[in-house]
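Asks: got a sequence here, can you model it:
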Amino acid sequence: MCRSTDVKQAVLARNDDLAAALRGDLARRGTVLVNLLSSPGSGKTELLGRVLARAVERGVPVAALTADLATENDARRLARSGAPVQQVLTDGLCHLEALQVRTRLEGWLPEDTAVLFVENVGNLVCPASYDLGETLRIVLMAVTEGEDKPLKYPTAFGSAHLVVVTKTDLAEAAGFDEDAFRANVHRVNPGVGIVRTCARTGDGVDTLLDHALEARDGAPPHHPPLAPRPHDHTVHRTPGDETVHDHHPHPATTAP
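Replies: Okay, here's the model as predicted:
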């Protein structure tokens, strides 16, 4: 094994240790962390803003961290919900790590927070390999992105506890084939739940919040992520289909 691989394995292993400790600390205070992953332009920020606003309306104490490479635009947008929001600037780093999350939470996260949403950097490659201490990992995709995206990014979709389709009001105009999309999702993550949402109309907003609260109350995710060997290359073969190569992260797990 080359030295660069050894270093990467060590970095991921240390991140996993920090994530597990953070997950335990949050569980003891009654907070669940929800990690949101998507490509840029999926509508993740707008949908999250709707979820936060709905939580405030329902009296659910929530908070959000949002990550970006250079600007605080998303934090300003999310703060309109009335929920506590903090920005994490990664200075060019294409993903968040558990240490960044823990450091940003120190002295800031309100004690009564039930759900902490973390909006990861817009990217479906690097963020998928890093456990942030989440109990619920949600991967989002807009109907405009193409039905084959789960096959292109099997690590992200394969490690999701829940998959969310966004911008469903544009499905017909975009020619979105939902049946094909669902088949592709379940090819890389058999049985995972799929939720349809539209930030414009509010469809699916309460459903997402309810999923987070269920995870906080101890209900297992609706479908566990795939669990191959941590930080190793695996190969998935579907009878009659081509081989899909994937590099899986250490899966997020529910704290005891």
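
Asks: only C-alpha atoms for contact and neighbour calcs from this point on.
Replies: Noted.

Asks: so the spatially most central residue of the chain is in which element?
Replies: Closest residue to the average C-alpha location of the chain: residue 36 at 2.7 Å, with CA atoms, centre = their mean. Assessed by DSSP states H and E, residue 36 sits inside strand 32-37.

Asks: other SSEs contacting that strand?
Replies: Applying 3 or more CA pairs under 8 Å, 6 or more residues apart in numbering; DSSP states H and E, one finds that strand 32-37 makes contact with helix 3-28, strand 115-119, strand 136-142, helix 205-216.

Asks: pick the most deeply packed of the ones you listed.
Replies: Comparing these by mean neighbour count (mean count of other CA atoms under 10 Å), strand 136-142 ranks first with a mean of 26.

Asks: neighbouring contacts of that strand?
Replies: With contact meaning CA atoms under 8 Å, 6 or more residues apart in numbering, strand 136-142 is reached by 32-39, 41-44, 156-157, 159-168, 212, 215, 221, 252, 254.

Asks: what about residue 188, distance to residue 158?
Replies: Using CA to CA, to the nearest Å, residue 188 is found at 5 Å from residue 158.

Asks: and this one, please, so the two structures can be compared:
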Amino acid sequence: MRVDVVHNVLKLNDALAGGIRARLRAAGVFCPNLISSPGSGKTTLLEQTLQHFAQEWRQAVVVGDLATSLDAERLAPFAQTVQINTDGGCHLDAAMVSNALEHFDLDEFDVLYIENVGNLVCPVGYDLGHDTKIGLLSVTEGEDKIVKYPRLWREADLVLLTKADLLPHVPFRLERFMDDLRQLNGTVEVIHVSSTSGEGLDAWFEWLRARRATQSATPAT
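Replies: Below you'll find the predicted structure:
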């Protein structure tokens, strides 16, 4: 009975996510979903991303956190931002995102970023209507997070190894990280990024630009 309940919840979520995806596609809005542990650098990376594309794209952000609006306040100077507080919930779901979309006129935006709740487990199983799923791992967390939390890395369209400037200073086994990742997802692209040194940011921006162009060429269904 418990399994049936879980399946029913996910089925409802997937139906809502399909509606979100259709709305975004019809409006021509590209939607990346960023997932990572707390403190991996999602918000800082989004600050830089929003500024980089400020003259190219009309951007908006949905931020998920258990509490506070601290991350949304950091991003608000650069884009229209909606904060979702889950009050202890470990992930966003499609119903939350659908409600957040009521705060946006989608025809006024080109890109809607979702900064998911900091967690490597719960957010992965919930479709939010996004176009692409991006997993972030900071070198300070250790390479073992690949094998400990495999689903995110198996499903990710891109892996960002953040805080890459610290690689010489932390015991992060890069070769082991890559070997374990390739066992889970043999084709996923990996970009080393540092919001401090700027390493990899151009590659990240180009990946986003190319991915959005691909999505824009796909007809809405």
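
Asks: TM-score for the pair, please.
Replies: Remark: TM-score between the superposed chains equals 0.93 [TM-score structural alignment, normalised by the length of the second structure]; 219 aligned residues with a CA RMSD of 1.8 Å.

Asks: before we move on, the earlier item: residue 188 and residue 158 of the first structure: which is more packed in?
Replies: Just comparing residue 188 of the first structure and residue 158: by other CA atoms under 10 Å the higher neighbour count belongs to residue 158, 30 against 24.

Asks: that one -> the second structure?
Replies: If you follow residue 158 of the first structure across to the second structure using TM-score structural alignment, you land on residue 154.

Asks: correct me, but its match touches residue 185?
Replies: Yes. Using CA atoms under 8 Å, residue 154 of the second structure makes contact with residue 185 at a distance of 5.1 Å.

Asks: ok, now how distant is the equivalent of residue 193 of the first structure over in the second structure from residue 136 of the second structure?
Replies: In the second structure, the residue paired with residue 193 of the first structure is residue 189, using TM-score structural alignment. Distance, residue 189 of the second structure to residue 136 of the second structure, using CA to CA: 12 Å.

Asks: identify the contacts common to those two.
Replies: Counting by CA under 8 Å, 6+ apart, the residues touching both residue 189 of the second structure and residue 136 are residue 159.

Asks: where along the first structure do the strands fall?
Replies: Remark: strands assigned in the first structure by DSSP state E are 32-37, 62-68, 85-89, 115-119, 136-142, 162-166, 193-196, 233-236, 244-247.

Asks: which residues of the second structure does the last one align to?
Replies: Counterpart in the second structure of strand 244-247 of the first structure, with TM-score structural alignment as the criterion, is absent.

Asks: same check, this time on the first one
Replies: Using TM-score structural alignment, the residues of the second structure aligned to strand 32-37 of the first structure are 30-35.

Asks: neighbours around residue 180 of the second structure, how many?
Replies: Residues lying near residue 180 of the second structure (other CA under 10 Å) number 19.

Asks: from residue 146 of the first structure, how far out is the aligned residue in the first structure for it?
Replies: Aligned by TM-score structural alignment, residue 180 of the second structure pairs with residue 184 of the first structure. Counting by CA to CA, the gap from residue 184 of the first structure to residue 146 of the first structure is 11 Å.

Asks: and what of residue 48 of the first structure?
Replies: 22 Å.

Asks: pretty sure residue 89 of the second structure sits against residue 96.
Replies: No. At 11.3 Å, residue 89 of the second structure does not count as touching residue 96 under the criterion of CA under 8 Å.

Asks: those two: which has the busier surroundings?
Replies: More crowded of residue 89 of the second structure and residue 96, by other CA under 10 Å: residue 96, with 17 against 14.

Asks: and the more buried one? What does it align with in the first structure?
Replies: Counting by TM-score structural alignment, residue 96 of the second structure lines up with residue 100 in the first structure.

Asks: for its match, what are its contacts?
Replies: Shown in contact with residue 100 of the first structure (CA under 8 Å, 6+ apart): residue 88.

Asks: now swap in residue 155 of the second structure and tell me
Replies: If you count contacts by CA under 8 Å, 6+ apart, then residue 155 of the second structure has 133, 185 around it.

Asks: kindly report the same for residue 142 of the second structure.
Replies: By CA under 8 Å, 6+ apart, the residues touching residue 142 of the second structure are 171-173.

Asks: let's see 7 Å
Replies: Listed by CA atoms under 7 Å, 6 or more residues apart in numbering, the contact set of residue 142 of the second structure reads residue 172.

Asks: same question, residue 160 of the second structure
Replies: Per CA under 7 Å, 6+ apart, neighbours of residue 160 of the second structure: 135-137, 190-193.

Asks: pull up the gap between it and residue 189 of the second structure, please.
Replies: Distance from residue 160 of the second structure to residue 189 of the second structure, by CA to CA: 9 Å.

Asks: next: residue 84 of the second structure.
Replies: Noted for residue 84 of the second structure: a distance of 30 Å to residue 189 of the second structure, by CA to CA.

Asks: neighbour-wise, which of these two wins?
Replies: Applying other CA under 10 Å to residue 84 of the second structure and residue 189 shows that residue 84 carries more neighbours, namely 22 against 12.

Asks: any idea what that one aligns with in the first structure?
Replies: By TM-score structural alignment, residue 84 of the second structure lines up with residue 88.

Asks: sorry, back to before: can you redo the strands of the first structure as CSV with distance to residue 74 of the first structure?
Replies: Below are the strands of the first structure laid out as CSV (distance: least, CA to CA, whole Å):
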stretch, distance to residue 74 of the first structure
strand 32-37, 14
strand 62-68, 7
strand 85-89, 8
strand 115-119, 9
strand 136-142, 17
strand 162-166, 18
strand 193-196, 23
strand 233-236, 34
strand 244-247, 29
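
Asks: quick one: terminal-to-terminal distance for stretch 136-153 of the second structure?
Replies: One end of stretch 136-153 of the second structure sits 9 Å from the other (CA to CA).

Asks: correction: the previous question concerned stretch 120-129 of the second structure.
Replies: 19 Å.

Asks: that stretch maps to which residues in the first structure?
Replies: Stretch 120-129 of the second structure maps onto residues 124-133 of the first structure, going by TM-score structural alignment.

Asks: what residues does that stretch touch?
Replies: Under CA under 7 Å, 6+ apart, the answer for stretch 124-133 of the first structure is 16, 19-20, 22-23, 33, 37-39, 94-98, 153, 155-156, 248-250, 252.
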